[in-house]
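Asker: no sequence for this one, just the structure:
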């Protein structure tokens, strides 16, 4: 058989094997069977599967499906947490296999989540991939306070730090962490959904590099070392719009804004009067998230960050049988409370317009 025909067949066989592995792991994860998940991963490695492929093409894909199932209301929060824990167990099992044990031949890196970010699995996947690529990696896990991160970097003399964040509301904290790391001469690579679909928030926040996923991050670090930043290179006026204090005032007044809007919402949205205590509690939580995302949009002066969150929230509500019709009056009330904040009113208005043009929720249909 010629090489030209053998290669495509091999690629097809590999793709089919990956798909079967994904389905088998999904079956174990969705059933809550951590032993089956770990056994599957170890068996794949015993059969000669590439550890990096198992991490990124199997485990990471299954975790992505977990998020999709939760968003579609086919998986509860408790089930989502349990599934994530099983995927973390699968990663841990993989890391102990002889095929995944590599000798460090490169420099030392630190991988961590920014303070307040509890989604640790993406960072863990990156840490394991970097180890496979020959780096000495210190994985610090989720929710690392910046002062503790800085002490660690001082003690280890890391060549670079990779910061992960999935929640956009942690971006102001990420900015502080990036600045602190660079102040001691450590370059920062960032990644995660928080930085936007194309990493558009990485540059405004001063990151030295951004990567869309673990494989791309490992490739980037392998090509050339990130240059060490000089303290004189840091820019402290890269977000000049913050001078209007709208971000500070909105973020500090968040709890009172939630109370004021919540109280007025009963009149603006009469259906709320028949809500159960649990529904009212969820509504207050949703309001708090809206205010948090508004504050973050003010921090970056970015309407799209807010509109993405609002339309996503509408789809989540519809998937759970809750009318998204409650969102426009909520935004209207919030705009009234912040009528003297021109940027806030502009961003809220963008959110309202996005809801009116999002056909997947305007008619009350799931996305």
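Answerer: Arrived safely, thanks for sending. Here the structure is a predicted model, which is why all the values come from computation and not from measurement.

Asker: make it CA atoms for all contacts and neighbour counts henceforth
Answerer: OK.

Asker: confirm that residue 295 sits in a helix.
Answerer: Yes - assigned with DSSP: H, G, I helix; E, B strand; the rest coil, residue 295 falls within a helix.

Asker: Three-state assignment for residue 142, please.
Answerer: Quick answer, by three-state DSSP: residue 142 is strand.

Asker: what residues are up against it?
Answerer: 112-120 (CA atoms under 8 Å, 6 or more residues apart in numbering).

Asker: go on, residue 38?
Answerer: 89-90, 93-94.

Asker: now, which of those residues lie within helices?
Answerer: 89-90, 93-94 (DSSP state H).

Asker: from the contacts of residue 142, list the buried ones, please.
Answerer: Neighbour counting by 16 or more other CA atoms under 10 Å classes 112-117, 119-120 among the contacts of residue 142 as buried.

Asker: show me where this protein has its strands.
Answerer: Ranges of strands within the chain are 108-114, 136-144, 160-164, 188-191, 209-210, based on DSSP state E.

Asker: would CSV of these with distance to residue 326 be doable?
Answerer: Listed next are the strands of the chain as CSV, based on distance: least, CA to CA, whole Å:
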stretch, distance to residue 326
strand 108-114, 33
strand 136-144, 33
strand 160-164, 33
strand 188-191, 33
strand 209-210, 37
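
Asker: mind listing the helices in the stretch 251-367 of the chain by residue range?
Answerer: For the stretch 251-367 of the chain, the helices defined by DSSP state H, counting those that start in this stretch cover 254-268, 277-300, 303-319, 327-337, 342-357, 359-362.

Asker: list the buried residues for stretch 87-101?
Answerer: 87-95, 99-100.

Asker: against that first model, consider the following:
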């Protein structure tokens, strides 16, 4: 747990706010935030030093299996209501051009980009927030109807990077500069650079970048020549086949999985699919760390839910055998197995 360090009063408020989220007390959570505003704390600081770190803690509690998905969703909904209350309290009026903020297609973590949208609004931009999972075609259609100074796109999961790249290119064909953010591009923005797009590590940085149009448009070309080997496209085509065969193999090698409940079986199939999706994303950007970091995270998540690390190793071994004719995929899977073996 990491509390804000901007003042004793804010740290105490953060503890109260977390308690409100734990108790699903929306009204008390809004009161914590508005009291800080009444005390003179700027709205941007309330968003970034109260709501944002609390939401990160919510995610950590889910990862540690301390909170259920339902509790995480309830807390997120409350934080969204708090953001709306803070925005209404501040009541900024636009003095600058339009910025469109959206999540990548298939990306459902909408609160972080909502915080970016509100920081931009507080800094005078006219902001259109399109929310979660916006199809590229719909975003481009919107850009054709409304003159936008820039588009800010969010991605929380690296497995969405191939989709993110297509969305970025679609925006550029509309001659609208793009800035991206979120953990999906790497903690240091390494995969944004691979895709040739401007990256911001946080909301204030995104606002600064949007204001600097010259820097926003001055981005290097994407570095994706490795895609010529067709491994990525081949893996995507085989996704369903790979997941089905991995499930059958797991049932054979780990008999306990045969007695899984429908919910456990659904979770297992999802995890098998995530492994393929992260493998595909790592192939797309040609970076082993994307896959090994995911494997390390997945082992932790499953261990907190009673699934031993060797179960992940079995699946990686199965995929390695199935993809033995794909040298880059084989290299990634071998790196992932080394991560599991080291646990």
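Answerer: Right, received. Where do you want to start? Remember, it's a predicted structure, so these values are computed and weren't measured experimentally.

Asker: what does residue 81 of structure 2 align to in structure 1?
Answerer: Aligning on TM-score structural alignment places residue 81 of structure 2 opposite residue 89 in structure 1.

Asker: where does stretch 176-187 of structure 1 end up in structure 2?
Answerer: Using TM-score structural alignment, stretch 176-187 of structure 1 pairs with 166-177 in structure 2.

Asker: from the buried residues of stretch 87-101 of structure 1, which single one is nearest residue 311 of structure 1?
Answerer: Comparing the buried residues of stretch 87-101 of structure 1 against residue 311 of structure 1 with CA to CA picks out residue 87 as the nearest, at 28.9 Å.

Asker: run a quick neighbour tally on the residue nearest to that closest one when sequence neighbours are not counted.
Answerer: Distances taken as CA to CA, 6 or more residues apart in numbering put residue 59 closest to residue 87 of structure 1, at 6.5 Å, once the chain neighbours are dropped. Residue 59 of structure 1 has 24 neighbours, counted by other CA atoms under 10 Å.

Asker: quick one on the thing from earlier: can you tell which of the strands of structure 1 is closest to residue 350 of structure 1?
Answerer: Residue 350 of structure 1 lies closest to strand 188-191 among the strands of structure 1, at 26.4 Å (CA to CA).

Asker: how far is the closest one from where the chain is centred?
Answerer: 13 Å (CA atoms, centre = their mean, to the nearest Å).

Asker: repeat for stretch 66-74 of structure 2
Answerer: On CA atoms, centre = their mean, the centre of stretch 66-74 of structure 2 falls 17 Å from the chain's centre.

Asker: buried residues in that stretch?
Answerer: Residues 67, 71-72, 74 are the ones in stretch 66-74 of structure 2 that count as buried (16+ other CA under 10 Å).

Asker: next, the buried residues of the match of stretch 176-187 of structure 1.
Answerer: Of the residues in stretch 166-177 of structure 2, those buried (16+ other CA under 10 Å) are 167-171, 176-177.

Asker: among those residues, which lie within helices?
Answerer: Short answer: those in helices (DSSP H) are 167-171.

Asker: got a markdown table for those residues, with distance to residue 307 of structure 2 too?
Answerer: Compiled in a markdown table, those are given as follows (distance: CA to CA, whole Å):
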| residue | distance to residue 307 of structure 2 |
| --- | --- |
| 167 | 36 |
| 168 | 37 |
| 169 | 40 |
| 170 | 41 |
| 171 | 42 |
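
Asker: which of those residues sits closest to residue 23 of structure 2?
Answerer: residue 167 (38.3 Å).

Asker: can you tell me how far residue 149 of structure 2 sits from residue 104 of structure 2?
Answerer: The gap separating residue 149 of structure 2 from residue 104 of structure 2 is 19 Å, by CA to CA, to the nearest Å.

Asker: same check, this time on residue 243 of structure 2
Answerer: Taking CA to CA, one finds residue 243 of structure 2 at 24 Å from residue 104 of structure 2.

Asker: now do residue 318 of structure 2
Answerer: 31 Å.

Asker: figure out which of the strands of structure 1 is closest to residue 248 of structure 1.
Answerer: Among the strands of structure 1, strand 108-114 sits nearest to residue 248 of structure 1 (CA to CA), with 20.0 Å.
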